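**Student:** coords please:
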Amino acid sequence: MPDSVAVVTGASQGIGRATAIRLARDFTSVVLVARNRSHLEDTAAQVRAAGAGTRVIDLDLSAPAAARTVVDEALAAFGRIDTLVNIAGAVPQIDLFEMTDEQWDAGMALKLHGARRLTIEAWPALVEAKGSVVLMSGNSAIFPKAPYAAVGTINAAIAALAKAFSDRGITDGVQVNSVMPGAVLTGRRRSYLEHWAPAHGMTVEDAISRFPQEAEIERFGQAEEIAELIGFLVSPAARWMTGSTLRMDGGEVKSV
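**Tutor:** The predicted structure follows:
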């Protein structure tokens, strides 16, 4: 895409980082947003190596004013926004009966409200560009369980929010979809398993092998695989796809 700009949140690690690097193949510039400056700089180096310009914005999207800052800086640097990919927002896996109000609210503030605010703030630029938006949901939206009730609830809300934005987008010329990954072996998930595995009498590698067996899937997914799906979604080839939630989970969800 000539003179095109993508904004990717959560770009410091995991799926966000992989997506930013993937979009550098198709966009002339990629704006990287996350809280960790040093990790963002690592992503920026790979984006530049792929041939795209970049700008790093390190802030916390749970703050109400952060969305306006991102849009202002992106437009000041590159003059347009063609694609927005909302990935920021790790929600802790804490049992429904143990999670505090503060932990619940923090997850909502970053993943749900952060994406909502940023999409609204970027909307005029996206309308002008006839652009696209992707919001990151997850399989837990389909089968929420007590051990990860908050992430399931928030992911379900994200999918509904994307659908609402897509309805407005039909009138305004903005494509909006959501992505629902299954179990992806990101650095964050590996870190979680490093704490979980010893408490259950197994090694991390044992835990990595055990989960796919219990979920009846071949293996964990890779961040780059989700990034390729997002790359397709925001490409001209997928332009007629809007208001959809695309699941990529290795067959974990058995229902139709």
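**Student:** only C-alpha atoms for contact and neighbour calcs from this point on.
**Tutor:** Will do.
**Student:** helix/strand/coil for Gly251?
**Tutor:** coil (DSSP: H, G, I helix; E, B strand; the rest coil).
**Student:** Need the residues that contact stretch 63-80.
**Tutor:** Outside stretch 63-80, the residues that touch it by C-alpha atoms under 8 Å, 6 or more residues apart in numbering are 4-5, 7, 29, 31, 33, 55, 57, 59-61, 81, 109, 114, 117-118, 121-122, 125, 129.
**Student:** any idea how far Gln13 is from the residue nearest the centre of the chain?
**Tutor:** Central residue check for the chain by C-alpha atoms, centre = their mean: the C-alpha nearest the mean position is that of Ile87, 2.0 Å away. Look at Ile87 and Gln13: by C-alpha to C-alpha, to the nearest Å, they are 10 Å apart.
**Student:** cool, Gly243 as well?
**Tutor:** 27 Å.
**Student:** check which helix or strand covers Ala164.
**Tutor:** Element membership for Ala164 (DSSP states H and E) is helix 149-172.
**Student:** Who are the packing partners of that helix?
**Tutor:** helix 101-107, strand 132-136, strand 175-181 (3 or more C-alpha pairs under 8 Å, 6 or more residues apart in numbering; DSSP states H and E).
**Student:** so which of those gets nearest Arg17?
**Tutor:** strand 132-136 (13.4 Å; C-alpha to C-alpha).
**Student:** Next, the angle from that closest one to strand 175-181.
**Tutor:** Between strand 132-136 and strand 175-181, the angle comes out at 20 degrees (axes from the mean of the first three to the mean of the last three C-alpha atoms, to 10 degrees).
**Student:** Pull the distance from whatever helix or strand Ala76 lives in to the chain's centre.
**Tutor:** If you go by DSSP H and E, Ala76 is part of helix 66-78. Computed by C-alpha atoms, centre = their mean, to the nearest Å, the chain-centroid distance of helix 66-78 equals 19 Å.
**Student:** Can you tell me what sits against the next helix or strand after it?
**Tutor:** As assigned by DSSP H and E, the chain's next helix or strand after helix 66-78 is strand 83-86. By C-alpha under 8 Å, 6+ apart, the list of residues contacting strand 83-86 from outside reads 5-10, 115, 119, 122, 126, 131-136, 234.
**Student:** buried set for stretch 26-43?
**Tutor:** 26-37, 40-41, 43 (16 or more other C-alpha atoms under 10 Å).
**Student:** another one to check against the first:
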Amino acid sequence: MATAAKFKNRRNTTSDKVAIITGASQGIGQATAIRLAREFSRLVLVARNRANLAETAKAVEGAGAETLIVDVDLAEPAAAQAVVDKALAAFGRIDALLNIAGAVPQIDVFDMTDKQWNDGMALKLHGARRLTIAAWQALKASNGSVVLMSGNSAVSPKASNAAVGTINAAIAALAKAFSDRGIEDGVQVNSVLPGPVMTGRRRSYLEHWAPQHDMTVEEATARFPKEAGIARYGEPEEIAELMAFLVSPAAHWMTGATLRMDGGEVKSV
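**Tutor:** Here you go, the predicted model:
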């Protein structure tokens, strides 16, 4: 389903452009949508949870942008084209696509089932791939930008997060492939590798993990940054600032880049 909300008292933005943000119902996706309302006057908010999308839309409209809610499951093959069709019907153009949707469970490589592998790939990898392809001609027409969300595990996979690392590495490689075509077509494509970010999903994980290891949630929360060799968790709003930069005119010559924002977690050059 899709709903367009016209914001009558829209404040001035730097452009009348349109951005699609997936995973916009929570976490980094939600923070990115709210941040982009400063620069994009029309935002297409995509996720499965319509109620949470409505909360994001309220914040985005309060920041001055018009919204279109599209509640779909991007793991479904037909969903990507549906998102693009609705965005173009409502707003007539697409200037930026930020592929943020997709959570992959952190399960040991020997314990992951085929279904868990396939479900993770269907949403995070294939959902982003299909949506980028579906939006490509509109992005080509606008000399637009694409960002694909990967993660630090792409460059530092472990047995405990094999699926996350494998899928994130594939996304980073996919972004490189899209950027190569984008040089010819005038579409900028980059990928972002966040480190540990304190999202609602991470809080839920810590609340589940802590009692299983005879810890309080506070103790578990303090433990993981130390193990990662960082001072603290990142915040969704910090990643959102990087996303906003990548789809801004200031970064338009940056393409094919794989950017880490991780508080120093990855120690290699």
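**Student:** In stretch 70-87 of the first structure, which residues are buried?
**Tutor:** Neighbour-count burial for stretch 70-87 of the first structure [16+ other C-alpha under 10 Å]: Val70, Val71, Ala74, Phe78, Arg80, Ile81, Asp82, Thr83, Leu84, Val85, Asn86, Ile87.
**Student:** Save these as TSV, and put in distance to Ala197 of the first structure too.
**Tutor:** Listed next are these as TSV, based on distance: C-alpha to C-alpha, whole Å:
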residue	distance to Ala197 of the first structure
Val70	38
Val71	41
Ala74	42
Phe78	45
Arg80	46
Ile81	43
Asp82	42
Thr83	39
Leu84	36
Val85	32
Asn86	30
Ile87	27
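**Student:** Mind picking the two most distant members of these?
**Tutor:** Those two in those that are separated most widely, counting by C-alpha to C-alpha, are Phe78 and Ile87, at 21.2 Å.
**Student:** Who are the contact partners of Gln103 of the first structure?
**Tutor:** Applying C-alpha under 8 Å, 6+ apart, the residues near Gln103 of the first structure are Pro92.
**Student:** Strands of the second structure, start to end?
**Tutor:** 2-5, 18-22, 42-47, 66-71, 96-99, 145-149, 188-194, 258-261 (DSSP state E).
**Student:** What is the mean deviation of the third one from its aligned residues in the first structure?
**Tutor:** The superposed strand 42-47 of the second structure is, by mean C-alpha distance after the TM-score superposition for the first structure, a mean 0.3 Å from where its aligned residues fall in the first structure.
**Student:** okay, that strand sits on what stretch of the first structure?
**Tutor:** Mapping strand 42-47 of the second structure onto the first structure (TM-score structural alignment) gives residues 29-34.
**Student:** Tell me which residue of the second structure matches up with Glu252 of the first structure.
**Tutor:** Using TM-score structural alignment, Glu252 of the first structure pairs with Glu265 in the second structure.
**Student:** That match and Glu227 touch, don't they?
**Tutor:** No: Glu265 of the second structure is beyond contact range of Glu227, at 9.4 Å (criterion: C-alpha atoms under 8 Å).
**Student:** of those two, who's got more company?
**Tutor:** Neighbour tally, Glu265 of the second structure and Glu227, criterion other C-alpha atoms under 10 Å: the higher count belongs to Glu265, 20 against 9.
**Student:** Mean deviation, stretch 38-48 of the first structure versus the second structure?
**Tutor:** Counting by mean C-alpha distance after the TM-score superposition for the first structure, stretch 38-48 of the first structure comes out at 0.3 Å.
**Student:** Now do that stretch: distance to the chain's middle.
**Tutor:** 17 Å.
**Student:** same deal with stretch 241-253 of the first structure?
**Tutor:** 14 Å.
**Student:** Pull the number of nearby residues for the aligned residue in the first structure for Asp73 of the second structure.
**Tutor:** Aligned by TM-score structural alignment, Asp73 of the second structure pairs with Asp60 of the first structure. Counted with other C-alpha under 10 Å, residues neighbouring Asp60 of the first structure total 20.
**Student:** I'd guessed Asp60 of the first structure sits against Ala34; true?
**Tutor:** Yes: counting by C-alpha under 8 Å, Asp60 of the first structure touches Ala34, with 6.7 Å between them.
**Student:** In the first structure, what stretch matches stretch 141-161 of the second structure?
**Tutor:** Under TM-score structural alignment, the match for stretch 141-161 of the second structure is residues 128-148.
**Student:** Residue in the first structure paired with Val109 of the second structure?
**Tutor:** Checking TM-score structural alignment: Val109 of the second structure goes with Leu96.
**Student:** for Ala244 of the second structure, same thing?
**Tutor:** Match for Ala244 of the second structure (TM-score structural alignment): Gly231.
**Student:** contacting residues for its match?
**Tutor:** Thr19, Arg22, Leu23.
**Student:** ok, and the residues you listed in the second structure?
**Tutor:** Compared against the second structure with both residues aligned by TM-score structural alignment, their matches' C-alpha atoms under 8 Å, the contacts of Gly231 of the first structure retain Thr19, Arg22, Leu23.
**Student:** now, among those, which is nearest to Arg190 of the first structure?
**Tutor:** Closest to Arg190 of the first structure, out of all of those and judged by C-alpha to C-alpha, is Thr19, at 19.0 Å.
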